[in-house]
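A.B. asks: got a sequence here, can you model it:
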Amino acid sequence: MAVKPKVLAAGPALIRAATAVTEEYERISSELGLTMQQARLLFILHRQPTNMLGLGSALRLTKSTMTGVVARMEAAGLVVRVPDEADRRNFVVTPTERGAQVAEEFERLLRTEVRRMLAVLEPAERDTLAVLLTAVIAGHED
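C.D. replies: This next block holds a predicted model:
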């Protein structure tokens, strides 16, 4: 029989859960030869190629830091930069075929790990957790 864990207050529970997910994010990124920033960037780009300004904003990085991150990923063959048709002063960053494959593998591994973490909950509990976390995220983004 499994021992029931001590119930934590909401704040510490959220922090511990976020830490657990972040640890898995970091582990999976590392296994794929990526930093967490690179994994996040590939994840974003795989869904929607975007310009450098949009990436910097999404990752909360300065323009110079973003340029360095993208340059390293370009050198690794994960992304390419092409002039932005809408604004020739900017570049659109797109994953290469290899970058797209790495992004898909990252997403698959992370999804598997998160499902494993949530497997201790009943389906109705997962639904309730989703509603509650969505409210926390919305409150944070306001």
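
A.B. asks: use CA for all of it now, contacts and neighbours both
C.D. replies: Noted.

A.B. asks: gap between the residue positioned nearest the centre of the chain and Leu121?
C.D. replies: Residue closest to the average C-alpha location in the chain (Cα atoms, centre = their mean): Arg40, at 4.0 Å. Between Arg40 and Leu121 the computed distance is 27 Å (Cα to Cα, to the nearest Å).

A.B. asks: also this sequence, please, to line up against the first:
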Amino acid sequence: MLGADETLTFADTLVRCTHLINHVFAEVSREHGLTPQRTQLLCMLTRGPLPMRELGRLLHLEKSGLTGLVDRVQERGLIVRQPDANDRRAWNLALTPSGAAIAADCHAAITARIEALAADIPAPVRSTVVSALQGLLQAHTAMTGRPWKLPR
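C.D. replies: Okay, the predicted model is just below:
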């Protein structure tokens, strides 16, 4: 809770919101018997298979860390490795039917909780926040040359 004399900067507020989103993500993940990182992996695959190297970039994981994460999620029967048609050395990851169901459940639960937190914020203000955050994502892309979005 903010004290009467405490004012947060834009960056401070975003950092606090990041912690809040991480908390919601962790809570939903626990309810599904997953770690937040495993939930992130599943959610990233909801649009279709992705190359492991791309997932490593998106999750900020080195090859060995990603391999361990993928092994554990695959052991639960939530994803499968598929050979890459264009590169014999590479693998793509895809959701299994049970992985797709869990990913959809997690995504729905996370977005529902965030929407509930924002329920009292008027639509025009929400629209302004969305525009501002999209501006941050575009600025990141301009600065790094890497789009901040999932492929496809």
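
A.B. asks: returning to that earlier point: contacting residues around the helix or strand the residue nearest to the centre of the first structure falls within?
C.D. replies: In this structure, Arg40 of the first structure sits in helix 36-47 according to DSSP states H and E. The contact list for helix 36-47 of the first structure, computed with Cα atoms under 8 Å, 6 or more residues apart in numbering, reads 25-26, 29-30, 55, 59, 69, 73, 93-95, 99-100, 102-104, 106-107.

A.B. asks: which ones among those are found in strands?
C.D. replies: Val93, Thr94, Pro95 (DSSP state E).

A.B. asks: how about the last one, what does it touch?
C.D. replies: Think Pro95 of the first structure. Per Cα under 8 Å, 6+ apart, neighbours of Pro95 of the first structure: Leu42, Leu45, His46, Pro49, Leu78, Val79, Val80.

A.B. asks: swap in 10 Å and give it another go.
C.D. replies: Pro95 of the first structure sits next to 41-49, 73-74, 77-81, 101-103 when contact means Cα atoms under 10 Å, 6 or more residues apart in numbering.

A.B. asks: and what of the first one?
C.D. replies: Applying Cα under 10 Å, 6+ apart, one finds that Val93 of the first structure lies in contact with 41-42, 45, 48-52, 54-55, 70, 74, 79-84.

A.B. asks: drop anything exposed from the residues you listed.
C.D. replies: Buried subset of these (neighbour count, 16 or more other Cα atoms under 10 Å): 41-42, 45, 49-52, 55, 70, 74, 79-81.

A.B. asks: how about TSV for these, with distance to Arg116 of the first structure added?
C.D. replies: Output for those, formatted as TSV (distance: Cα to Cα, whole Å):
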residue	distance to Arg116 of the first structure
Leu41	24
Leu42	23
Leu45	26
Pro49	30
Thr50	32
Asn51	35
Met52	35
Leu55	30
Val70	32
Glu74	33
Val79	30
Val80	34
Arg81	36
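
A.B. asks: equivalent range in the second structure for the helix holding Arg40 of the first structure?
C.D. replies: Per TM-score structural alignment, the counterpart of helix 36-47 of the first structure in the second structure is residues 36-47.

A.B. asks: returning to what we had before: the buried ones among the contacts of Val93 of the first structure in helices, which ones?
C.D. replies: Leu41, Leu42, Leu45, Met52, Leu55, Val70, Glu74 (DSSP state H).

A.B. asks: which residues touch the fifth one?
C.D. replies: Leu55 of the first structure is in contact with Leu41, Ile44, Leu45, Pro49, Leu61, Thr62, Lys63, Met66, Thr67, Val70, Val92, Val93, counting by Cα under 10 Å, 6+ apart.

A.B. asks: and it, how far from Arg111 of the first structure?
C.D. replies: As for Leu55 of the first structure, its distance to Arg111 of the first structure is 23 Å (criterion: Cα to Cα).

A.B. asks: then the second one?
C.D. replies: With distances defined as Cα to Cα, the gap from Leu42 of the first structure to Arg111 of the first structure amounts to 15 Å.
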